[in-house]
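Participant: attaching a predicted model along with its sequence, questions to come.
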Amino acid sequence: MDPGPIDGALRDLSPQVLGILVRRGADFAAAEDAVQEALVEAVRRWPAELPTEPKGWLVTVAWRRFLDARRSDVARQRRELAQVDEPPPGPTEDRDDTLLLLFMCCHPTLTPASAVALTLRAVGGLTTRQIAEAYLVPEATMAQRISRAKRSISGVEVGTPGDLSTVLKVLYLIFNEGYTGEVDLAAEAIRLTRQLAGSSEEPEVAGLLALMLLHHARRAARFAADGTLVPLAEQDRSRWDEHAIAEGVVVLQAALARDRLGEYQAQAAIAALHADARSTAETDWPQVLEWYDELARLTDSPVVALNRAVAVGEVDGPLAGLRAVEQVPSDVPRRTAVRAYLHERAGDRSTAHDLYVTAADQATSAAERDHLTRQAARLHDRP
């Protein structure tokens, strides 16, 4: 059998099996070790003998490995395992414990970095090496981070209601990392959020999924062939993924229909307005500004205030936009770049040039720095 489908099945089943072991009372770290052993055994045996019930097979093998390890800890050998009644796969095993596992991995006691790493490892099924490469840290460092996270949640009671807002923040953090190394974290975040949306009626979950789909739809147009950043206003919109946009809009409309507006829904609504326009000039900026006003009422985020200032500049003119920027704290990322853009629109090219230079020095990525440097050079070269 082609190893591709096997690998995909193992990745999908892994968090479900881990959740079952945890629900049965296994410690998280010990349960994951047992599941990993079962997965190794599956890779060895399944090409020759694919089980009729792969999930039940993995649960049985993983539970045996867990029991074996537990009895070894108290100097009992594998012979005693045969005397232990195996809970056979039954109706209780048909439930998907991925959601339970996701909430555990995003427990509020964990730091965002630890929650992200543990989620990708336990729920996403990525290897420690893949996660380390995605976040540009040594594998040993990531292994320690994951181990500490496991220990932190070892005492968490199974079934304790989780913090949905924390889960959504972790998923959005993963999405915003984009693509690095061999792991497409944006696609992985969409996959996990889609799973969560299938198990939750909370409109903010759907709002986050819609937001991810709408942003991800622009991915192909976001960078030029030479790797340089292409801002939204200059993107070739024919390269946007129309299917992702259509799905995002449908998901968003269903969420808004529940009449419980949240910040992810508001952000998705703004993204949908950008996706609907054939150019920046044809964007419905008054409606974009209205949604930013809604978003500002939902959150006091200075990043939202900065983005709202851009919309103000499009609706009421660049000078009004600059006045709005003055209300944004000076240490907010991209504030200087926004000021440069608005000064250029107001006709003050000299000030805009100097601000683009400063913004380039403040950039947190090479792509952003290069883009801002080019903007400064463009103004310098033209009279």
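Facilitator: Nice, thanks for sending it over.
Participant: all contacts plus neighbour counts: C-alpha atoms, from now on.
Facilitator: Will do.
Participant: list the contacts of residue 179.
Facilitator: For residue 179, the contact set (Cα atoms under 8 Å, 6 or more residues apart in numbering) comprises 134, 185, 186.
Participant: secondary structure element for the residue lying closest to residue 360 once chain neighbours are set aside?
Facilitator: Nearest residue to residue 360 in three dimensions, chain neighbours excluded: residue 369, at 4.6 Å (Cα to Cα, 6 or more residues apart in numbering). Residue 369 is part of helix 366-381 when elements are defined by DSSP states H and E.
Participant: of all the residues in that helix, which ones are buried?
Facilitator: 367, 368, 369, 370, 371, 372, 373, 375, 376, 379 (16 or more other Cα atoms under 10 Å).
Participant: run a quick neighbour tally on residue 239.
Facilitator: Residues lying near residue 239 (other Cα atoms under 10 Å) number 13.
Participant: hmm, it is touching residue 218, no?
Facilitator: Yes. Using Cα atoms under 8 Å, residue 239 makes contact with residue 218 at a distance of 7.4 Å.
Participant: included below, for side-by-side comparison, is a second structure:
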Amino acid sequence: MKADRTTDVHDVEDLLRLHAPQVLGALVRRYGHFDPAEDAVQEALIVAAGQWPEDGVPENPRGWLIRVASRRLIDRLRSDEARRRREETVAALTPADAFVAPPPGEGPAGLGRAPSEDDTLTLLFLCCHPALSPAAQIALTLRAVGGLTTAEIARAHLVEEATMAQRISRAKRAVRGTEFRPPEPQDRDRRLAAVLQVLYLIFNEGYTATAGPALHRPDLAREAIRLTRAVRRLLPHEGRVTGLLALMVLTEARAPARTGCDGELIPLDAQDRAVWDRTAIAEGTALAEEALAQGPAGDYQLQAAIAALHDEAARAEDTDWPQILALYELLVHRTPDPAAALGRAVAVAMVHGPRAGLAAVDALAEPSAGRYRLDAVRAHLLERAGDHEAARAAYRAAADGTLSDPEARYLRARADRLSP
């Protein structure tokens, strides 16, 4: 049975993104060939993207994709098998009957149990395998679970497509042969922490790009939120997951007010809060409260609570800085993250004055990366303390240290404003 023949292209794209990781997970679980399985899924997605907008979406879109992808994979495995027979004159490695594609009426490609979103989570665990570097984990997650093309991932990271293709290929080789199953209970927490960290890094890169002409990359931010929602559907009572989703939703709610008409950066205290997404703020606040009720307050829950306090303030001067400082104290006690320590220094300045904040900044260890953020905070506090000459120098040092064009323009403008 078909849906309306004129299906919206964007609806089809959303549907394909939803089902792609489940289809890939089902094929990898059944056949154990990650790389060719991913190629087969991509081919099935291309076919669907061409057919569904005109012919309508099948009644069981996931089953349709699995059937098409599995047949493409079977054809490839058969071809590889034949080549090996010719070249090596050895027996086939896989029984022939394993490559028989079922007819359309026999369920989703005869892959044993029906695929589910559990496969999405297992695929995330695989993409965030501890053998991979964080950069490789992010690239493989966006490719295999997010469904982004190699070109899209390369553009998001401002590298050549060939470079990103090599990174993804190396990541696939590193996890080749890994059994497709959830981690053991004793390893689950550590692996889940890696998954959430990757999603957090993807969101941060989308919300504040580390380099390039744009401050905000909404495609990456939206993708991180979408994937985190998928994880939460599977783990609805996991406080870390709920907290991370709350943090993302509350932070992204401020995105419409972060840049001006020419793309210039607008700091938090100068943003037009009427432009903030109030629906998202209501959802994020509810999620933050739920996350805190789901167990001991972890890093994501505390950061979400801080974001909620910022979002709930009708004006910058209404922000509950003493409460934010108390939350940062808990956060810094839990994590060595330099960003948390820097956030605490800003909160100290807002509660106890800029000189106290400067003392807190000076007490921080010099970061190995992201030094410009420390310089930017120091410049802001020096300006508030009235030391304009030192603030100007710190603003310029921060501008020289960032690779983000909008951040550099903003910091240089602040420095120029303080020129005699």
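Facilitator: Everything's here; your move. Note that the structure is a prediction, hence the values are computed from the model and not measured.
Participant: now the TM-score, please.
Facilitator: Superposed pair, TM-score by TM-score structural alignment, normalised by the length of structure 1: 0.92. Supporting alignment: 379 aligned residues with a Cα RMSD of 2.3 Å.
Participant: how about the helices in the stretch 51-200 of structure 1?
Facilitator: Per DSSP state H, counting those that start in this stretch, the stretch 51-200 of structure 1 carries helices over the ranges 54-73, 98-105, 112-118, 128-134, 139-152, 164-176, 185-199.
Participant: turn these into CSV, columns for mean neighbour count.
Facilitator: As requested, the helices of the stretch 51-200 of structure 1 are exported to CSV (neighbours: other Cα atoms under 10 Å):
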stretch, mean neighbour count
helix 54-73, 19
helix 98-105, 24
helix 112-118, 24
helix 128-134, 19
helix 139-152, 17
helix 164-176, 20
helix 185-199, 19
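Participant: now render those as a markdown table, adding distance to residue 253 of structure 1.
Facilitator: Output for these, formatted as a markdown table (distance: least, Cα to Cα, whole Å):
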| stretch | distance to residue 253 of structure 1 |
| --- | --- |
| helix 54-73 | 35 |
| helix 98-105 | 24 |
| helix 112-118 | 29 |
| helix 128-134 | 33 |
| helix 139-152 | 37 |
| helix 164-176 | 19 |
| helix 185-199 | 14 |
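Participant: who wins for proximity to residue 309 of structure 1 among these?
Facilitator: helix 164-176 (22.1 Å; Cα to Cα).
Participant: and the angle from that closest one to helix 98-105?
Facilitator: Calculated by axes from the mean of the first three to the mean of the last three Cα atoms, to 10 degrees, helix 164-176 of structure 1 forms an angle of 90 degrees with helix 98-105.
Participant: helix 164-176 of structure 1 vs structure 2, average distance?
Facilitator: On superposition with structure 2, the mean distance recorded for helix 164-176 of structure 1 (mean Cα distance after the TM-score superposition for structure 1) is 0.9 Å.
Participant: what sits against residue 381 of structure 2?
Facilitator: Counting by Cα under 8 Å, 6+ apart, residue 381 of structure 2 has contacts 349, 354, 355, 357, 358, 391.
Participant: what's the match for it in structure 1?
Facilitator: Per TM-score structural alignment, the equivalent position to residue 381 of structure 2 in structure 1 is residue 342.
Participant: and the strands in structure 2, which stretches?
Facilitator: Per DSSP state E, structure 2 carries strands over the ranges 211-212, 403-404.
Participant: so can I have JSON lines of the ones you listed showing mean neighbour count and distance to residue 230 of structure 2?
Facilitator: Formatted as JSON lines, those follow (neighbours: other Cα atoms under 10 Å; distance: least, Cα to Cα, whole Å):
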{"stretch": "strand 211-212", "mean neighbour count": "16", "distance to residue 230 of structure 2": "28"}
{"stretch": "strand 403-404", "mean neighbour count": "16", "distance to residue 230 of structure 2": "31"}
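Participant: tabulate those strands (JSON lines), appending distance to residue 282 of structure 2.
Facilitator: Compiled in JSON lines, these are given as follows (distance: least, Cα to Cα, whole Å):
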{"stretch": "strand 211-212", "distance to residue 282 of structure 2": "31"}
{"stretch": "strand 403-404", "distance to residue 282 of structure 2": "31"}
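Participant: right, and the ones you listed - which one's nearest residue 100 of structure 2?
Facilitator: Here strand 211-212 is closest among these (Cα to Cα), at 48.9 Å.
Participant: which strands and helices sit next to that closest one?
Facilitator: Where contact means 3 or more Cα pairs under 8 Å, 6 or more residues apart in numbering; DSSP states H and E, strand 211-212 of structure 2 is packed against strand 403-404.
Participant: matching residues in structure 1 for the strand it packs on?
Facilitator: Mapping strand 403-404 of structure 2 onto structure 1 (TM-score structural alignment) gives residues 364-365.
Participant: picking up where we left off before, got a list of what the residue nearest to residue 360 of structure 1 touches?
Facilitator: Taking Cα under 8 Å, 6+ apart, one finds 359, 360, 361, 362, 363 in contact with residue 369 of structure 1.
Participant: any of those residues buried? List them.
Facilitator: Buried among the contacts of residue 369 of structure 1 (16+ other Cα under 10 Å): 359, 360, 362, 363.
Participant: any idea how far the first one lies from residue 280 of structure 1?
Facilitator: Computed with Cα to Cα, to the nearest Å, the distance linking residue 359 of structure 1 and residue 280 of structure 1 is 23 Å.
Participant: same thing with residue 265 of structure 1?
Facilitator: From residue 265 of structure 1 to residue 280 of structure 1 the distance is 22 Å (Cα to Cα).
Participant: which of these two has more neighbours?
Facilitator: Neighbours were tallied for residue 265 of structure 1 and for residue 280 using other Cα under 10 Å; the higher tally belongs to residue 265 (27 against 15).
Participant: and that one, what pairs with it in structure 2?
Facilitator: The alignment partner of residue 265 of structure 1 in structure 2, by TM-score structural alignment, is residue 301.
Participant: just to check, that match is in contact with residue 245?
Facilitator: No. At 9.4 Å, residue 301 of structure 2 does not count as touching residue 245 under the criterion of Cα under 8 Å.
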